[in-house]
Each structure stands twice: as structure tokens, then as C-alpha cells.
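Undergrad: okay, predicted coordinates and the sequence, questions at the end:
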Amino acid sequence: MHENPEQDITGVILVGGKSRRMGKDKAFLEVAGKPLFERVLEVFRESFAQVVLVGNREERFADYGLPVLPDIYHGSSLGGLYTGLHNAATEYVFVSSCDLPFPSAEVLRYLCSLRNGYDAVVPTTANGYEPLFALYAKSCLGPIKRLLDSGDFCAYAYYPQVRVRYVAYEELARFDRDGRAFLNINTPEEFAKIGGNL
């Protein structure tokens, strides 16, 4: 257990996804007997003093005793990030999707430690940016709102307008010893590969 949860960062878990490719709600698929959402929540609860959920799914997550914020802009992870940032009482939020099978508390805390002087701290891997396991400051609200208002929902199209600390995977590898921190599961086949049961 992390002894000093971050006070000036709100943990924001995006729970509004439709899981179309999976065919059932990814948040509650189980790996090693624990729903994916709870795996993310466990890391967030030990890392942040405040945790909120974002998405129009209050009834599905009511049992967790956390605020569930309805989307201000519907239908995208960028809109979810905007809702979390807009409502946060802290200067920073750390955002994650709700369906990471192996979220890493060590990677999360390292990313948070780099925030001074930046509007965003974003990991990069061989697959590109990882905008949904990243840290953002309130200063991103304006650029994100302009993007959303223009109808563009790309999660990183506004990065050139803010000060981003890009964190190459090589810098994070020592915290992610099994190389699975950014694994994302979208299909039943991918889920079966990691030993999950549908």
C-alpha cells in the first residue's frame, strides 16, 4: 500500500465505453478472479486521495461509493477527460480507461512525478501515444474544449498547443517488468490470450 496518496491529483477512471468489439461490458470482465475495472480502481485508490468515475453509467457503478460524473460531451474518451478535468477540485488529473488488465502503480507514480512545468505527461510506446494512462493539468481544458466544439474527438490532437512531457517506453520499462502495463483488450480473442474468461 502506498503510504502517501497524491493530494493534488484526482484519479479519473473513464467508464463510459460501449465495448462494441468485445460484445459485453469490458469493465466487468475478470482476470485472475477480479473485474478489470476493480484492477484499475485498486491502483487508483492507493495512489490518489480522490477518485472519480466519468460516464453515463451511474447505476452500473453505484456500489463502489464513488462520484460518477455524467459526460459533458458525449461519446468519446476526450470528452470523458474534459468532464473529469472540468469537475476536478485539483490542478491535475490522472486518467485511465476502466479496462486495463495490468495497470501499474509504479508507472503511474513515475508519470505523476514528472508533472512540474508541464500541462500533460503522456507515455509513448511502439504503438504511439497512450493518452488514456496519462496526467493532465487544468490548463488543457481550453484546448480540449476548442477541439470538442469543432467536432474533433482525437484524444491527442491538441497536444501541440500545450506543454507535454512525452515519456518514452524505454524510460518506463524499469517500472513495467513484464511489459504489460499498457496492454489493451478489445476483442474476445485478445482477452482469451491473457487468460481471461468471458
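TA: Here it is on my side, so go on.
Undergrad: going forward, measure contacts and count neighbours with C-alpha atoms only.
TA: Noted.
Undergrad: you'd agree residue 51 is in a helix?
TA: No. Secondary structure of residue 51 (DSSP: H, G, I helix; E, B strand; the rest coil): strand, not part of a helix.
Undergrad: the residue lying closest to it once chain neighbours are set aside: neighbouring residues, count only.
TA: Once flanking residues are discounted, residue 51 sits nearest to residue 11: 4.5 Å by C-alpha to C-alpha, 6 or more residues apart in numbering. Neighbourhood size, residue 11 [other C-alpha atoms under 10 Å]: 28.
Undergrad: how near is residue 11 to residue 189?
TA: To residue 189, residue 11 is 30 Å away according to C-alpha to C-alpha, to the nearest Å.
Undergrad: against that first model, consider the following:
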Amino acid sequence: MKLFGTCIILAGGKSSRMGFDKQFLKVDKRRLMYSIISKLENEFDEIIIVTNKPEHYIGLSHKITMDILKEKGPLGGIHAGLKQAKSKYSFVMACDMPNVNIEYIRYMKENTSKMGSTTRFKDWIEPFCSFYSKEMVKPIEKYLKTKKRSITHLLMDLDINYIEEKDAREFSPSWDMFLNLNTQNDLEIFLNAEKESCS
């Protein structure tokens, strides 16, 4: 089994703050999902998309799967992806994170403990842009049976390596590699910044 060959992209969620399904976000008339995939294809042998609308990915060469444990939020998506993964560790990110930082991903690979690695900012943990082990499948199932869904609280009980803010900022001083496009305003700010960087 390969150690770090898999990337899981979560494309579920209600996207209520955005006003439409974020897996269909477009930047320069191209779906953001496809831009994210193209950045990750050279780093990972296997890309798994966890979506509640698999019919929109017909013809895509990557693996498409749905939640096994329904209505469990992002943890349900992580669980489904890890069940399908061929690698011991999978890189997990969300479909609304446009700034893929390959150098940081490689750094995280080198700083992974038994269950994975994630980034910590004081008491805040970034649950995406993280590596998780297939060994998390059973703990996730057990945790979800308690009716809890917080990824952060689950990770607190697992052997996860936390990369601290000062180290992460070496790769992303502005912290933009953790940007989520949650609202129309987030999207507008991001698109304007993209236009400025290209001008």
C-alpha cells in the first residue's frame, strides 16, 4: 500500500451561505473543482471526489463516491473517501478551497504521525488541507454513533501531528492556502484578487 498516493476532495454540503452548490463554482468560466483537480493530479496517483451529485461527474477519469453514512456532514465525506482510498494516508480538502499549496502538502507528508497531520492556529484546527489515515475509519464510525459531528473534537482524541501557525506561515504568509469560498462576498473578493494578480 502506498503511503501518500490519494487525495480526497469533499464536494458535498448544503452551501446555504453561498446560495448555490459550491461544487459548481466557476472561475474564468471553468469549474473550480476542475482547476483544483488539475493542480493535484501531478502530486497524487488517486483522486477521490465525494459528492451527493455523482451524475455531474460522468466521464471524469477519477473515482467518484457518495457518503456511506448519510447526513453526517464533512466527517461522513471523509469516512467515505477513506474507505475507498488505496493509500495509507489521504490528503483531504474541500471543493471551495482554490489555493492549492503543493509545497505545504509535501511538508505535511514529512510531518505526519500515526493518524495524520493537520494545521493548528492557537485553539483552532484546520480540518481540511490535512492528511488522514485509513485507520481513522473505525474511530469516525464510533464517534458518529454518539451523534457528534465535530472533526476538531474527534481529532483531539487521536494521534494527529499538529503543524503550528508559525511553520505553516512559512508556506503561506497571508494564510490564503486555507481560504474557503463560503459566501458570494468571498467569491467576489477572490475573483478581484485574481484579476489584480493577472494585470
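TA: Here it is on my side, so go on. Please read all numbers here as calculations on a predicted model, not as lab measurements.
Undergrad: the equivalent of the residue nearest to residue 51 of the first structure over in the second structure: helix or strand, and which one exactly?
TA: Aligning on TM-score structural alignment places residue 11 of the first structure opposite residue 7 in the second structure. Here residue 7 of the second structure, judged by DSSP states H and E, is contained in strand 6-10.
Undergrad: what does residue 190 of the first structure give?
TA: Going by DSSP H and E, residue 190 of the first structure is in helix 188-193.
Undergrad: so that helix aligns onto which residues of the second structure?
TA: Aligning helix 188-193 of the first structure against the second structure (TM-score structural alignment) gives residues 184-189.
Undergrad: compared with the first structure, how much does that stretch deviate?
TA: Mean deviation of stretch 184-189 of the second structure from its aligned counterpart in the first structure after superposition (mean C-alpha distance after the TM-score superposition for the first structure): 1.2 Å.
Undergrad: in the second structure, mark out all the strands, start to finish.
TA: All strands of the second structure, identified by DSSP state E, fall at 6-10, 26-27, 30-31, 46-50, 63-65, 89-94, 116-121, 124-133, 160-164.
Undergrad: in the match of helix 188-193 of the first structure, which residues are buried?
TA: Of all the residues in stretch 184-189 of the second structure, those buried under the rule 16 or more other C-alpha atoms under 10 Å are residue 187.
Undergrad: which of the strands of the second structure sits closest to residue 17 of the second structure?
TA: Residue 17 of the second structure sits nearest to strand 89-94 of all these, at 15.3 Å, using C-alpha to C-alpha.
Undergrad: so which bit of the first structure is the closest one matched to?
TA: Here strand 89-94 of the second structure aligns to the first structure at residues 92-97, judged by TM-score structural alignment.
Undergrad: distance from the matching stretch to the second structure after superposition?
TA: Averaged out, stretch 92-97 of the first structure is 0.8 Å away (mean C-alpha distance after the TM-score superposition for the first structure).
Undergrad: ok, and what's touching that stretch?
TA: 8-15, 40, 81, 84-85, 112, 132-138 (C-alpha atoms under 8 Å, 6 or more residues apart in numbering).
Undergrad: now a ChimeraX select for only the buried ones of the residues you listed.
TA: Under the burial definition 16+ other C-alpha under 10 Å, those of those that qualify are selected in ChimeraX by:
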select :9,10,11,12,13,14,15,40,81,84,85,112,132,133,134,135,136,137,138
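Undergrad: could you measure from the residue nearest the centre of the first structure over to residue 56 of the first structure?
TA: For the first structure, the residue nearest the mean C-alpha position is residue 96 (0.9 Å; C-alpha atoms, centre = their mean). Distance, residue 96 of the first structure to residue 56 of the first structure, by C-alpha to C-alpha: 16 Å.
Undergrad: please apply the same query to residue 31 of the first structure.
TA: Residue 31 of the first structure sits 25 Å away from residue 56 of the first structure, going by C-alpha to C-alpha.
Undergrad: can you get me a residue count around residue 51 of the first structure?
TA: Close neighbours of residue 51 of the first structure, defined as other C-alpha under 10 Å, add up to 21.
Undergrad: I should have written residue 172 of the first structure there, sorry.
TA: By other C-alpha under 10 Å, 20 other residues sit near residue 172 of the first structure.
Undergrad: the second structure: which residue goes with that one?
TA: Per TM-score structural alignment, residue 172 of the first structure is aligned with residue 168.
Undergrad: list the contacts for that match?
TA: Here residue 168 of the second structure is in contact with 104, 119 (C-alpha under 8 Å, 6+ apart).
Undergrad: so it versus residue 129 of the second structure, what's the distance?
TA: Distance from residue 168 of the second structure to residue 129 of the second structure, counting by C-alpha to C-alpha: 11 Å.
Undergrad: let me see the ranges of the helices in the first structure.
TA: 36-47, 58-61, 77-87, 105-113, 141-149, 169-172, 188-193 (DSSP state H).
Undergrad: and residue 27 of the second structure, how close does it get to residue 98 of the second structure?
TA: On the measure of C-alpha to C-alpha, residue 27 of the second structure and residue 98 of the second structure end up 9 Å apart.
Undergrad: neighbour count for those two, which is higher?
TA: Taking other C-alpha under 10 Å, residue 27 of the second structure and residue 98 do not tie; residue 98 has more neighbours (20 against 15).
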